[in-house]
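K.L.:
attaching a predicted model along with its sequence, questions to come.
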Amino acid sequence: MSSKAHSHDHGHDHGDGHGHDHTHADMTSADSRRRVAIAAVLTAAFMFAEVAGGIISGSLALLADAAHMLTDAGSLALAWVGYKLAERPADATRSYGFSRMKILAAFTNGILLVLLAIWIVWEAIHRLMQPVEVMGGTLMVVAIAGLGVNIIAFLVLHGGSKDDLNMQGALWHVAGDMLGSVAAIAAAAIILTTGWMAADPILSVLVALLVFYAGIRIARQSGHILLEGTPHGLSSDAITADLTAHVPTISGVSHVHAWALTETQRLITLEVTARPGACTELVRRDVKARLLEAFALSHATVEVVSEPL
């Protein structure tokens, strides 16, 4: 046999050997979808109350916050759509299904958070340049009511998955509303006691900075997944070193590619070189078992080549 001839064993274990708990994943997604729906309804309902309060009091601050909540209600609706589409099964043209739709929704929400923060700062600058008379009493009442609604929505979302970027994006939208309500209460107190109208836009900028930071973080994490970035803790050097140290029937590891479908679904493809005389099927199984044990990788495609004789 030619020294260049290699024996190839393409190990694609995409069946029952995955070890994926699809039932648990579906239940988690359904729970997250319900939580986002509840938060969206609460946010949209109070938005109309803020519009009414703003018109009655003539408060631009309340009308601006109502626009803020309208944006958040839309973002929560987008998050819900992401979950709903992610539940659709795989088909002939989408072998992984629509799982990444919630990552795309998270990325979009991250960008919206950044834009929202920029808008708040822009509005604050205008209010500082052209102070607006605000009825402190009405502002205080509506802000306290808004804080109550936002706390309920926050608690509903906070009970969801901590690893779900789509959920975290929705959570930060509500957290921004909650912080905005706290800032509005503080501004109302200052206005009622001192008459200093600049308190409202200044406190709004502080909230905008927190919202901006959250948006950048969520967009960066979801963008990394969308760009097929290597998940944390899955460097090719670490995987190569671990396999060569713990699987004695292989002499080398190459072509390591690790990426993530979602925050929790990590995948890997790689090629290993089996030592002379080693059974390629046993090598493949040993490599897959080690990847599962050391790196929690249940979805691995392993190609085995034999050393030339």
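P.N.:
Ah, there it is. Computed from a predicted model, the values in this text were never measured in an experiment.
K.L.:
every contact and neighbour count from this point should use C-alpha atoms.
P.N.:
OK.
K.L.:
other SSEs contacting the helix or strand encompassing residue 201?
P.N.:
According to DSSP states H and E, residue 201 maps onto helix 199-226. The contact analysis (3 or more C-alpha pairs under 8 Å, 6 or more residues apart in numbering; DSSP states H and E) places helix 199-226 against helix 101-129, helix 165-194.
K.L.:
helix or strand right after it?
P.N.:
helix 236-246.
K.L.:
hold the first one in mind and look at this next one:
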Amino acid sequence: MEHSHHGHHHGHGHAHVHGAGADSEKRVFWAFLLTAGFMGAEVAGGLISGSLALLADAAHMLTDAAALALAWIAFRIARRPADPRRSYGYDRGQVLAAFTNGAVLIVIVCWIFIEAVQRLREPVPVEGGIMLVIASLGLVVNLVAFAILHGGDRRNLNLRGAAAHVLGDLLGSAAAILGALVILWTGWTPIDPLLSLLVGLLVLRSAWLVVRESVHILLEGTPAGIEPTDLRQRLIDDVPGLIDVHHIHAWSLTPERPLLTLHAQIGEASDPQATLKRIKQVLARRYGIDHSTIQIERGDCGDD
């Protein structure tokens, strides 16, 4: 029985991921500055105008500023090198940050739903003019912040979690503008909480997708695009001298870093090193797996 771990591919993958992470880190930082800078104006505007849509959007921006700060901190922590206690490094902190941001966003949406229902039962006056001005400024800020984040690495779950918060702000500002126009033209104030409900549903979907994927990664779920049965057959078909593949375990540190372990049974005449090299090539080319641990076996599997 032979065991081998291919170190060169592992190091190459780290360089690419850390380079993309540095870009995402900068994007999150600039989005944080924009969001935090405008948040105070929107809170004041919502209180003065009495608009729930503005206050809901301000609440989004408050939590989004914290969410963006959390995402930025997670990127900073991920820079730390691996050590004896964290042999894979600190990249998984980004997934924890994404889960936290998504979960907080779901809680905020629930609060908005409750407030909207109360406003529908007991309407309150809304100053459409102030609401329109603040919401328009907020839309510009959110568009810029979202454009900054949207231009980053879309595979990065931490960046997507931050972008989900900013998208909620963007939709909230757009809804507040529409509500202000309706109120100014017709005086019909129920449009404000109704639009808040609509925005909440849209934001809830984005938040749920981030939470679902982050939970899947934290539970060591199989990465998207990797089906163990298909992977086994692909290796047997593409690698000469490979008799069987079993004990396949695939998971992710982050969406950009899939990992895999497997046992490969070879014939007596097969070259273990050549077989190992070929398996590594297939995993990297077909599945994007640059870090794998492969146990080469002759005869029966020792674990069985």
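P.N.:
On my side now, so go ahead. Bear in mind the structure is a predicted one, so any value in this text is a computation, not a measurement.
K.L.:
now render the helices and strands packed on helix 199-226 of the first structure as TSV, adding distance to residue 26 of the first structure.
P.N.:
Converted to TSV, those look like this (distance: least, C-alpha to C-alpha, whole Å):
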stretch	distance to residue 26 of the first structure
helix 101-129	13
helix 165-194	15
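K.L.:
past the longest helix along the second structure, which element shows up next along the chain?
P.N.:
Looking across the second structure with DSSP state H, the single longest helix is helix 7-49. Later in the chain than helix 7-49 of the second structure, the nearest helix or strand by DSSP H and E is helix 52-78.
K.L.:
distance from that following helix to the first structure after superposition?
P.N.:
Here the mean offset of helix 52-78 of the second structure against the first structure after fitting is 1.8 Å, by mean C-alpha distance after the TM-score superposition for the first structure.
K.L.:
give me the helices and strands touching that helix, please.
P.N.:
Counting contacts by 3+ C-alpha pairs under 8 Å, 6+ apart, helix 52-78 of the second structure packs against helix 7-49, helix 92-121, helix 128-150, helix 157-186, helix 191-218.
K.L.:
what about those, which gets the closest to residue 253 of the second structure?
P.N.:
With C-alpha to C-alpha as the measure, helix 92-121 is the member of those nearest residue 253 of the second structure (5.5 Å).
K.L.:
residues in the first structure aligned with that closest one?
P.N.:
Mapping helix 92-121 of the second structure onto the first structure (TM-score structural alignment) gives residues 100-129.
K.L.:
with stretch 202-213 of the second structure instead?
P.N.:
By TM-score structural alignment, stretch 202-213 of the second structure lines up with residues 210-221 in the first structure.
K.L.:
chain center to the matching stretch: distance?
P.N.:
Its chain's C-alpha centre lies 10 Å from the corresponding centre of stretch 210-221 of the first structure when counted by C-alpha atoms, centre = their mean, to the nearest Å.
K.L.:
that older thread, could the helices and strands packed on helix 52-78 of the second structure go into JSON lines alongside mean neighbour count and distance to residue 235 of the second structure?
P.N.:
Output for these, formatted as JSON lines (neighbours: other C-alpha atoms under 10 Å; distance: least, C-alpha to C-alpha, whole Å):
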{"stretch": "helix 7-49", "mean neighbour count": "17", "distance to residue 235 of the second structure": "18"}
{"stretch": "helix 92-121", "mean neighbour count": "20", "distance to residue 235 of the second structure": "29"}
{"stretch": "helix 128-150", "mean neighbour count": "21", "distance to residue 235 of the second structure": "36"}
{"stretch": "helix 157-186", "mean neighbour count": "25", "distance to residue 235 of the second structure": "29"}
{"stretch": "helix 191-218", "mean neighbour count": "21", "distance to residue 235 of the second structure": "25"}
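K.L.:
and those as CSV, adding distance to residue 264 of the second structure?
P.N.:
Formatted as CSV, these follow (distance: least, C-alpha to C-alpha, whole Å):
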stretch, distance to residue 264 of the second structure
helix 7-49, 18
helix 92-121, 28
helix 128-150, 41
helix 157-186, 32
helix 191-218, 25
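K.L.:
which residues touch the aligned partner of residue 23 of the second structure in the first structure?
P.N.:
Residue 23 of the second structure maps onto residue 31 in the first structure, with residues paired by TM-score structural alignment. Residue 31 of the first structure makes contacts with residue 160, as judged by C-alpha atoms under 8 Å, 6 or more residues apart in numbering.
K.L.:
for residue 260 of the second structure, what is the corresponding residue in the first structure?
P.N.:
So residue 260 of the second structure corresponds to residue 268, using TM-score structural alignment.
K.L.:
A strand includes residue 162 of the first structure, no?
P.N.:
No. Under DSSP: H, G, I helix; E, B strand; the rest coil, residue 162 of the first structure sits outside any strand and is assigned coil.
K.L.:
contacting residues around residue 1 of the second structure?
P.N.:
Here residue 1 of the second structure is in contact with 295-298 (C-alpha under 8 Å, 6+ apart).
K.L.:
again but with residue 250 of the second structure, I slipped
P.N.:
So residue 250 of the second structure contacts 220-223, 226, 228, 258-261 (C-alpha under 8 Å, 6+ apart).
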